[in-house]
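# pasted the sequence and its predicted model underneath.
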Amino acid sequence: MAQLTLPILLLSLLAFTSTVHSATVPKTSKPSSFIKSSCSVTRYPALCINSLASYASTIQQSPKQMAQAALAVSLQRARSAKTYVVQMSRSRGMKKREYLVVRDCMDNMGDTVDRLSQSISELGHMGRSNEDFVWHMSNVQTWVSAALTDENTCVDGFADRALDGQVKMAIRGRITNVARVTSNALALVNRFAERRH
C-alpha cells in the first residue's frame, strides 16, 4: 500500500499545483451578462460561469459560440482526466479489482474524448439550412449525452467499498468535475438548439 500511496500523493500534488497556478493567472475578461444568463439554464451555473469567463470575447452574444466553448472546456478536462487515469493505472501495489475498475474508467474516458471531439467537429459543420441544422444538432446532442453517460459509468465503477479510498477519491473527483462541465455543455447545446428554431 505504501508503494501505491506515494504516486497518488505526487499526482494529487501536481493536480493541486496546476489548479493553484491557473487560479493565480489573472483573467483577461470577466463573465459577461450573456454568459451568466446562459449558464442559468445549467445544472452547475457557478462552474459554468467560472469555466467560460475567459471565453467571453469569443462568445460575445452567440449561443453557438457558447456551446462550442462549453464543449471545448469539457474536452480539455476530459483529456486531462484521461491522462490522469492512465497514470493511475500504472501505479504499483494496486489490487486486481482496483486495476480492473481503473482500466474500465480509462476506456470510458477514451470514449468520452472521442465523442466530445466529434461533437465539436459536428457543431462546426452546421449548415445554414434548417434540415442540415437539425441533423447535425441531433448528432451533437447524442454524442454529448453518450460522453456524459461514459463519465457517469466511470464514477459509478468506484462505488465499491472494497476499493482503496485514495484511488477512489483521486479518480472520482477528477471525473465528477468532467461530468459536471459536460452536463453544462449539454444544457448549452440544447439551449442553442432551442434558440435556433
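Cool, got the structure. Computed from a predicted model, the values in this text were never measured in an experiment.

# okay, CA-based contacts and neighbour counts for the rest of this
Noted.

# in the longest helix seen in the chain, what's buried?
Assignment by DSSP state H gives helix 165-196 as the longest helix of the chain. By neighbour count on 16 or more other Cα atoms under 10 Å, the buried set for helix 165-196 is 167-168, 170-172, 174-193.

# and that helix, what other elements does it pack with?
Helix 165-196 sits against helix 2-24, helix 33-39, helix 45-52, helix 63-89, helix 130-157, with contacts defined as 3 or more Cα pairs under 8 Å, 6 or more residues apart in numbering; DSSP states H and E.

# in a markdown table: the ones you listed, plus mean neighbour count.
Below are the helices and strands packed on helix 165-196 laid out as a markdown table (neighbours: other Cα atoms under 10 Å):
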| stretch | mean neighbour count |
| --- | --- |
| helix 2-24 | 13 |
| helix 33-39 | 18 |
| helix 45-52 | 18 |
| helix 63-89 | 21 |
| helix 130-157 | 19 |
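
# which one of the ones you listed lies nearest to K95?
Among the helices and strands packed on helix 165-196, the nearest to K95 by Cα to Cα is helix 2-24 (9.9 Å).

# now do that closest one: distance to the chain's middle.
Relative to its parent chain, helix 2-24 has a centroid offset of 19 Å by Cα atoms, centre = their mean, to the nearest Å.

# ok, and here's another one to check against it:
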Amino acid sequence: MAKLSLVSLALFFHLYLAGMANSAIPGHSTPANFIRNSCRASRYPALCVQCLSGYGHAIRNEHQLAVTALSVSLSRARSAAAFVGKLTKVRGIKKREFLAVKDCIENMGDGVDRLSQSVRELGHVGRAVGQDFTWHMSSVQTWVSAALTDENTCLDDFDGRFMDGNVKAAIRRRVTNVAQVTSNALALVNRFAARHQAAAVTQKP
C-alpha cells in the first residue's frame, strides 16, 4: 500500500487528463480482466498485472491504462535512482564500482526526466487526432524508449567479473525491476497508439 501512495495523487491527476469520461473498452467485464488481457502484450505480463492491479478502479480505457503504467514506471525509477545514489557512500566501495555507480546515477536521472516528460505528454493527449495524435505519441514513445536505454546502460556498467559484489547485486536487482516495468509500460503505450490509430481509420467515412 505504501508504494501505491507514492504515486496516487500524481497518477489520479494524469488519469483525469487522460479523459475520465471516455467509455470503457468493450469486451472486458471487469477492470481486472481488462488489465490482465492488456498485459499479455507486454514482455513481463505477470509483473505488469502486479503493478497495475491496484489501480483497476481508475482504469477504464487504453489511454488511462498507458498513463497508469508510465506513472508506475516513473515512481519506481525515482525510487531506484534514490537508492543508487546512496550506494556511493557504501564503506569499502571499490574505485571501479564507485565510478559505475556515478554513471548509473546520471543514467537513472536522465531516465526519470524522460519518463516525467512522457507522463505529462501522454496525459495531455486527450482528444488529439490525426497528425497531432501521431506527433504526441511519437514523442512519448521516443522518451520511454530512451528511458529504457538509460536503465539498461546503468546495468551494462556493471558487466564483468571484476564488478561482482554486493553493490552490483543490489543495483541489478533494483534497476532490472525498473527496466522490466518500463518495458511493459512501453508495450502498453504502443498498444494504445496502435488501437487508437486503427479506430480512427475504421471511423473514417
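In hand now; what should we look at? Remember, predicted model here, so these are calculated numbers, not experimental data.

# TM-score for these two?
Superposed pair, TM-score by TM-score structural alignment, normalised by the length of structure 1: 0.83. Supporting alignment: 169 aligned residues with a Cα RMSD of 1.5 Å.

# before we move on, back to that, give the aligned range of the longest helix of structure 1 in structure 2.
With TM-score structural alignment applied, helix 165-196 of structure 1 matches the range 165-196 in structure 2.

# so how far is C39 of structure 2 from L148 of structure 2?
18 Å (Cα to Cα, to the nearest Å).

# correction: H124 of structure 2
H124 of structure 2 sits 23 Å away from C39 of structure 2, going by Cα to Cα.

# repeat for A185 of structure 2
Taking Cα to Cα, one finds A185 of structure 2 at 9 Å from C39 of structure 2.

# next: Q141 of structure 2.
Distance from Q141 of structure 2 to C39 of structure 2, by Cα to Cα: 17 Å.

# so R174 of structure 1 touches T83, yeah?
No. Counting by Cα atoms under 8 Å, R174 of structure 1 stays clear of T83, with 10.8 Å between them.

# A70 of structure 1 contacts L188, correct?
Yes. Using Cα under 8 Å, A70 of structure 1 is in contact with L188, at 7.4 Å.

# secondary structure class of I93 of structure 2, three-state.
The local conformation at I93 of structure 2, judged by DSSP: H, G, I helix; E, B strand; the rest coil, is coil.

# swap that for A162 of structure 1, sorry
Classified using three-state DSSP, A162 of structure 1 is coil.

# return the residues in contact with it.
Residues near A162 of structure 1 by Cα atoms under 8 Å, 6 or more residues apart in numbering: none.

# need the helices and strands packed on helix 165-196 of structure 1 in a markdown table with distance to D104 of structure 1, can you?
A markdown table is the format used below for those (distance: least, Cα to Cα, whole Å):
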| stretch | distance to D104 of structure 1 |
| --- | --- |
| helix 2-24 | 19 |
| helix 33-39 | 32 |
| helix 45-52 | 27 |
| helix 63-89 | 10 |
| helix 130-157 | 7 |
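
# tell me which of the ones you listed sits nearest to V113 of structure 1.
helix 63-89 (6.0 Å).

# the closest one vs structure 2 - mean distance after superposition?
Its aligned residues in structure 2 lie a mean 0.5 Å from helix 63-89 of structure 1 after superposition (mean Cα distance after the TM-score superposition for structure 1).

# grab the nearest non-local neighbour of L186 of structure 2.
Counting by Cα to Cα, 6 or more residues apart in numbering, V144 is the residue found nearest to L186 of structure 2 once chain neighbours are left out, at 6.3 Å.

# which position in structure 1 aligns with that neighbour?
V144 of structure 2 maps onto V144 in structure 1, by TM-score structural alignment.

# that match contacts L186, correct?
Yes. The criterion here is Cα under 8 Å, and V144 of structure 1 meets it with L186 at 6.2 Å.

# so what secondary structure elements neighbour the helix or strand containing A10 of structure 2?
In this structure, A10 of structure 2 sits in helix 2-17 according to DSSP states H and E. Contacts defined by 3+ Cα pairs under 8 Å, 6+ apart place helix 2-17 of structure 2 against helix 62-86, helix 95-123.

# V178 of structure 1 contacts E151, doesn't it?
Yes. Assessed by Cα under 8 Å, V178 of structure 1 is found in contact with E151 at 7.4 Å.

# follow-up on the earlier one: got a list of what the residue nearest to L186 of structure 2 touches?
Taking Cα under 8 Å, 6+ apart, one finds R114, L115, S118, T182, L186 in contact with V144 of structure 2.

# I'd like the distance between it and L87 of structure 2.
For V144 of structure 2, the distance to L87 of structure 2 equals 26 Å [Cα to Cα].

# picking that back up, closest one to T202 of structure 2 among the helices and strands packed on helix 2-17 of structure 2?
Across these, closest to T202 of structure 2 is helix 62-86 (Cα to Cα), at 17.0 Å.

# in structure 1, what stretch matches the closest one?
Helix 62-86 of structure 2 corresponds to residues 63-87 of structure 1 when matched by TM-score structural alignment.

# what's in contact with that stretch?
11, 35, 48, 51-52, 55, 58-59, 102, 105-106, 109-110, 112-113, 116-117, 119-120, 123, 171, 174-175, 178, 181-182, 184-185, 188-189, 191-192, 195.

# the closest residue to Y55 of structure 1 other than its chain neighbours and A185 of structure 1, how far apart?
Leaving aside its sequence neighbours, Y55 of structure 1 sits nearest to A69 (Cα to Cα, 6+ apart; 6.9 Å). To A185 of structure 1, A69 of structure 1 is 8 Å away according to Cα to Cα.
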